[in-house]
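Asks: Structure, please.
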Amino acid sequence: MADDFTHADSVHVDADPDTVWDVVSDVTRTGEWSPICVRCAWDPGDGPRVGAHFTGYNVKPDREWETRSEVVAAERGRVFRWAVNGGRVFWGFEMVPDGEGTRLTETWEFPTAGREFFRERYGDSADAEIAIRAADARSGIPETLGAVKRVIEGQG
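Replies: Sure, this is the predicted structure:
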């Protein structure tokens, strides 16, 4: 993934893929590693399975907002992916065995539908708003991966 509307980065984690998946698919722990999403809550009765829904609570210095997400891929030890606000943005984690541990990759995609929504919502300032979201993803993914690694390896 390498364009303005997708981004991915990876880190080695000293744990098996199932253990990594169990942590990153527990959205109630998101506040432990995300630089923007301070917490998430599953809808009553939901959990890390395709079709489940959760609400994210996000904070930046200039604003706070909620998102609604639906899990679109959930395969223990392999992938956990969700669509935000009806597919305007996609986030996910992919796990691949890597020696004695796991190669954890976080992905972000801002598809055409999301960009069109921003153009309708923000008008002439849409490109600037889109650029902010892309910059947040590019800086936030390595920060998130480092924090997930520390959490799983017991360093934080």
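Asks: rest of the way, CA atoms for contacts and neighbours
Replies: Noted.
Asks: my guess is Arg119 meets Glu129, correct?
Replies: No. Counting by C-alpha atoms under 8 Å, Arg119 stays clear of Glu129, with 9.2 Å between them.
Asks: Tell me which stretches of this structure form helices.
Replies: 17-24, 112-122, 126-152 (DSSP state H).
Asks: With Cys40 as the reference, name the closest of those helices.
Replies: Set against Cys40 and scored by C-alpha to C-alpha, the helices of the chain come closest in helix 17-24, at 12.0 Å.
Asks: What residues of that closest one count as buried?
Replies: In terms of neighbour count (16 or more other C-alpha atoms under 10 Å), helix 17-24 has its buried residues at Pro17, Asp18, Val20, Trp21, Val23, Val24.
Asks: One more, please, to line up against the first structure:
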Amino acid sequence: MAAPLITQSIEIDASAEAVWAVVSDLRRMGEWSPQCKKMIIRNGPVGLGTRTININRRGPLIWPTTAKVVRFSPTRELAFRVAENHTVWSYTIEPNGSGVTVTEKREVPEGKTTKVSSVLVDKFMGGTTNFEAELKLGMAETLDKIKRAAESSGARAA
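Replies: From the prediction side, this is the model:
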């Protein structure tokens, strides 16, 4: 059984708009994520209902997934649901005293992924515990890269 929620947060000294510009540009996901190497937008600009094809990599393993944007609130939240394992990945942006706090989450309703996903994680990715620890470290890496991109954009928080 998968953890129902994995979460990681970071403080960013930039405006919500600057952070949103980075987070919502899903074509750049390969720059941020250590696992999702590419997101291909299938239909129009990113918004509610946008569908993507994703190319993922972990060591020598490469696999595709598809996703659909299920929550989209500019400058506040972006979430997409991965069809192959039913997980929901999200980024929330909350103002704080000097900028924003960005939280990345992986949600697994009731801790249940698909049978195929469970078998692959167990047989090829070191088991659920190891894989989820790796995901949490990956979230920290992703958020750090988002922070650097947003802060270097020059749009500091007021």
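Asks: Could you identify which of the helices of structure 1 is most buried?
Replies: helix 17-24 (a mean of 20; mean count of other C-alpha atoms under 10 Å).
Asks: Other residues contacting that one?
Replies: For helix 17-24 of structure 1, contacts defined as C-alpha atoms under 8 Å, 6 or more residues apart in numbering pick out 13, 29-30, 76-80, 93, 95-97, 101-102, 104, 148, 152.
Asks: Cross these against strands and list the overlap.
Replies: Counting by DSSP state E, the part of the contacts of helix 17-24 of structure 1 found in strands is Val13, Val79, Phe80, Phe93, Met95, Val96, Pro97, Gly101, Thr102, Leu104.
Asks: which one among the residues you listed gets closest to Trp42 of structure 1?
Replies: Looking across those and measuring by C-alpha to C-alpha, the closest to Trp42 of structure 1 is Phe80, at 14.6 Å.
Asks: quick revisit: quick check on the contacts of helix 17-24 of structure 1: which are buried?
Replies: Buried among the contacts of helix 17-24 of structure 1 (16+ other C-alpha under 10 Å): 13, 29-30, 76-80, 93, 95-97, 101-102, 104, 148, 152.
Asks: about what we covered before: out of the helices of structure 1, flag the one nearest Arg49 of structure 1.
Replies: helix 17-24 (11.8 Å).
Asks: average gap between that closest one and structure 2?
Replies: When structure 2 is overlaid, helix 17-24 of structure 1 sits 1.3 Å from its aligned residues on average, using mean C-alpha distance after the TM-score superposition for structure 1.
Asks: so that helix versus helix 126-152, what angle?
Replies: 120 degrees (axes from the mean of the first three to the mean of the last three C-alpha atoms, to 10 degrees).
Asks: what span of structure 2 lines up against helix 17-24 of structure 1?
Replies: Aligning helix 17-24 of structure 1 against structure 2 (TM-score structural alignment) gives residues 16-23.
Asks: and the matching stretch, how far from the chain's centre?
Replies: Distance, stretch centre to chain centre, for stretch 16-23 of structure 2: 14 Å (C-alpha atoms, centre = their mean, to the nearest Å).
Asks: Stretch 139-146 of structure 1 now?
Replies: 10 Å.
Asks: Alignment lookup: Glu100 of structure 1 to structure 2.
Replies: Checking TM-score structural alignment: Glu100 of structure 1 goes with Ser98.
Asks: what's the answer for Thr67 of structure 1, then?
Replies: That one, Thr67 of structure 1, aligns with Thr65 by TM-score structural alignment.
Asks: And its match, how close does it get to Lys123 of structure 2?
Replies: 18 Å (C-alpha to C-alpha, to the nearest Å).
Asks: In terms of neighbours, single out the busier of those two.
Replies: Using other C-alpha atoms under 10 Å, the more surrounded residue of Thr65 of structure 2 and Lys123 is Thr65, with 15 against 11.
Asks: Let me know how buried Gly44 of structure 2 is, in neighbour terms.
Replies: 9.
Asks: Since that was my last question, I'll sign off now.
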